[in-house]
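Undergrad: Requesting a structural model of the entry that follows:
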Amino acid sequence: MSPLYIGCAGWSLPREYWPLFPDTGTHLQRYATQLPAVEVNSSFYRPHQPQTYLRWAQSVPSAFRFSVKLPKLITHVQRLQHCEGLLDEFLAQCLKLGEKLGCLLIQLPPSLAYDAAIASEFFRILRQRYAGTVVLEPRHETWRAASGLLIEHRIGRVAADPSPITGGTTPGGWSGVRYWRLHGSPRIYYSDYDVGRLQVLAQRMRSSMEEGAETWCIFDNTASGFAVGNALSLRALLEPSG
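TA: Next up is the predicted model:
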């Protein structure tokens, strides 16, 4: 089946989960012994040195993958326009992850409506520079009209929970990648996902893998520490005996 990547937004380990991880190594090294992927959200707020990405890559197993979020300077300040230089700087940093760079995440501000010309130009300059997996999390209803453009540029639309977009809780865009991003609901960043919801999600992800799509699930409900437990539980459900 196709690759499966389950992880959290960041590699913080709440104290209650420490017994499930080794007690030596960096937080990232300990995290990577039990989960196969992580989403780097700090790159949204500030740049990281290329040497930092290289160090991260060298500290995890060969099959581990990073998803890296594009900077807010590109998505929220420039709003996808006139950002070639910023994109070059960002890629020069995160490409130091090498083959362990699994995905780029583009999260758009809720105020950014779909403009076909702007989106097309941005995706064009991105694809000139990066051929790997890319996913988009739009948060304005008008982006429902972008499916054809996303397919053209091989970009998956994130299945977000919760999502402000009609149909946004299921993956869209290019079908070669399906990326679930679970923020926590009903209380965003805080709510736990119970076993029933995880079982439904596991079945959807299993179907995604059987259909040949690269399949991701990132838990962003980190504020109360539930993300790690949810990710471990989902991974157990998707193991051959799960």
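Undergrad: from here on, contacts and neighbour counts on C-alpha atoms
TA: Will do.
Undergrad: Of all the residues in stretch 18-28, which ones are buried?
TA: Neighbour-count burial for stretch 18-28, with 16 or more other C-alpha atoms under 10 Å as criterion, is recorded at Leu28.
Undergrad: Could you measure from Leu80 over to Arg144?
TA: According to C-alpha to C-alpha, to the nearest Å, Leu80 and Arg144 sit 17 Å apart.
Undergrad: Between those two, which has more neighbouring residues?
TA: Leu80 (21 against 18; other C-alpha atoms under 10 Å).
Undergrad: Is it correct that the more buried one is in contact with Ile118?
TA: Yes - using C-alpha atoms under 8 Å, Leu80 makes contact with Ile118 at a distance of 7.0 Å.
Undergrad: Share the number of residues neighbouring the closest residue in space to Arg206 that isn't next to it in sequence, please.
TA: Closest residue in space to Arg206, ignoring its immediate chain neighbours: Leu238 at 7.2 Å, by C-alpha to C-alpha, 6 or more residues apart in numbering. Leu238 is flanked by 17 other residues according to other C-alpha under 10 Å.
Undergrad: Kindly report the same for Tyr17.
TA: Tyr17 has 12 nearby residues by other C-alpha under 10 Å.
Undergrad: returning to what we had before: how close does the residue nearest to Arg206 get to Gln58?
TA: 27 Å.
Undergrad: who's in contact with Cys103?
TA: Taking C-alpha atoms under 8 Å, 6 or more residues apart in numbering, we find Cys103 in contact with Phe66, Ser67, Val68, Gly132, Thr133, Val134, Val135.
Undergrad: can you check Leu86 too?
TA: Under the criterion of C-alpha under 8 Å, 6+ apart, the neighbours of Leu86 are Leu73, Ile74.
Undergrad: this one as well, want them side by side:
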Amino acid sequence: MSYYIGTMGWSYDFWRSHLYPKDASSDEYLEYYSKIFNSVEVNNTFYRMPRVQVLEGWSEKTPKNFKFAVKAPRKITHSPSLVYDVGYLEEFLRRIRGLEEKLGPILFQLPPRLKSDKLEAVKSLLAALPTDLLYVMEFRNNSWFSNPTYRLLEKYNVSLVQTGEKSEQVVSAGHLYFRWEGDRRKVDGNLGKVEVDRYETTRMWAEKLNGYLRQGMEIFGYFSKFYSGYPPEDAAQMLNLLRKN
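TA: Model (predicted):
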């Protein structure tokens, strides 16, 4: 029974004086972060190929049990009709393997424009992935939420990302992945403080997660800055709630 809880990203200057010391440099953020949380979702890999030296630095700054959930490049997930550069994907996977035991799930976040008529393209992508890594997939078009999609994910042991929408009750793999986004219209997210009290919502989610943990599931969950405005508080609340059970 294991769970990894954290935030979407860690390099935020407006978390200084709260999560980080006031005089901390950005190079020190991850080390401070990893003393409190055991995982983080990496977003910058979505925009560019990660450099080997950067990955090595992340690994050196974090404890042995820390996990990096890594977002797959948009060059793969957002390619027209999911026709992607195979060599680019292979190089991406080769590099992030450098994280070794600290590599958590790889997140494939598909664009809203991609509809379920591209099921075969998704199947081809999943079939091409090495089977020794963990994968999760987030669909942002409602046409995907149906049995053919769920069966495909189950076949390849890929977790359907749960966001609190229609997908929340669907289990397609032994590892589960949660992304708590919040409402960008109501939360600024750049103030470095809680803007909306979400404790009761977090508590309800913790009850669901504990149910999954009792079934032997492995949990990964990450809070956005738009959830309450201050994701370190949300992640800390979730960890405290899970530890009580």
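Undergrad: which parts of the longest helix along the second structure are buried?
TA: As assigned by DSSP state H, the longest helix anywhere in the second structure is helix 199-214. By 16+ other C-alpha under 10 Å, the buried positions in helix 199-214 of the second structure come out as Thr202, Arg203, Trp205, Ala206, Leu209, Asn210, Tyr212, Leu213.
Undergrad: With stretch 137-144 of the first structure instead?
TA: Under the neighbour-count criterion of 16+ other C-alpha under 10 Å, stretch 137-144 of the first structure has Glu137, Pro138, Arg139, His140, Glu141, Trp143, Arg144 buried.
Undergrad: Compile these into CSV and extend it with columns for distance to Pro22 of the first structure.
TA: Converted to CSV, these look like this (distance: C-alpha to C-alpha, whole Å):
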residue, distance to Pro22 of the first structure
Glu137, 34
Pro138, 37
Arg139, 38
His140, 42
Glu141, 44
Trp143, 43
Arg144, 44
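Undergrad: Reformat those as JSON lines; add distance to Leu4 of the first structure and secondary structure.
TA: JSON lines is the format used below for these (distance: C-alpha to C-alpha, whole Å; DSSP: H, G, I helix; E, B strand; the rest coil):
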{"residue": "Glu137", "distance to Leu4 of the first structure": "19", "secondary structure": "strand"}
{"residue": "Pro138", "distance to Leu4 of the first structure": "23", "secondary structure": "coil"}
{"residue": "Arg139", "distance to Leu4 of the first structure": "25", "secondary structure": "coil"}
{"residue": "His140", "distance to Leu4 of the first structure": "28", "secondary structure": "coil"}
{"residue": "Glu141", "distance to Leu4 of the first structure": "29", "secondary structure": "helix"}
{"residue": "Trp143", "distance to Leu4 of the first structure": "27", "secondary structure": "helix"}
{"residue": "Arg144", "distance to Leu4 of the first structure": "26", "secondary structure": "helix"}
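Undergrad: so the most centrally placed residue in the second structure is in which element?
TA: With distances taken as C-alpha atoms, centre = their mean, Glu41 lies nearest the centre of the second structure, 4.5 Å away. Following DSSP states H and E, one finds Glu41 of the second structure within strand 39-42.
Undergrad: in that strand, what's buried?
TA: So for strand 39-42 of the second structure, counting by 16+ other C-alpha under 10 Å, buried means Ser39, Val40, Glu41, Val42.
Undergrad: Closest one to Val158 of the second structure out of those residues, please.
TA: Nearest to Val158 of the second structure among the buried residues of strand 39-42 of the second structure is Glu41, at 17.1 Å by C-alpha to C-alpha.
Undergrad: what about that closest one, distance to Ser116 of the second structure?
TA: Glu41 of the second structure is 26 Å from Ser116 of the second structure, by C-alpha to C-alpha.
Undergrad: and what of Arg97 of the second structure?
TA: Between Arg97 of the second structure and Ser116 of the second structure the computed distance is 30 Å (C-alpha to C-alpha).
Undergrad: Of these two, give the one with the bigger neighbour count.
TA: More neighbours surround Ser116 than the other of Arg97 of the second structure and Ser116, with 18 against 15 (other C-alpha under 10 Å).
Undergrad: got the contact list for the more buried one?
TA: Ser143, Trp144.
Undergrad: So Ser136 of the first structure lies in a helix, does it not?
TA: Just so we're on the same page, residue 136 of the first structure is Leu rather than Ser. No - Leu136 of the first structure: not assigned to a helix; according to DSSP: H, G, I helix; E, B strand; the rest coil it is strand.
Undergrad: What's Arg181 of the first structure aligned with over in the second structure?
TA: Aligned counterpart of Arg181 of the first structure in the second structure: Arg179 (TM-score structural alignment).
Undergrad: chain center to the helix or strand that contains its match, what's the gap?
TA: Here Arg179 of the second structure sits within strand 175-180, counting by DSSP H and E. Chain-centre distance of strand 175-180 of the second structure: 7 Å, with C-alpha atoms, centre = their mean, to the nearest Å.
Undergrad: That one packs against which elements?
TA: Counting contacts by 3 or more C-alpha pairs under 8 Å, 6 or more residues apart in numbering; DSSP states H and E, strand 175-180 of the second structure packs against strand 159-160, strand 218-223.
Undergrad: Superposed on the first structure, what's the mean shift for the longest one?
TA: Right, the one you point to is strand 218-223 of the second structure. Strand 218-223 of the second structure: mean distance to aligned residues in the first structure after superposition is 0.8 Å, counting by mean C-alpha distance after the TM-score superposition for the first structure.
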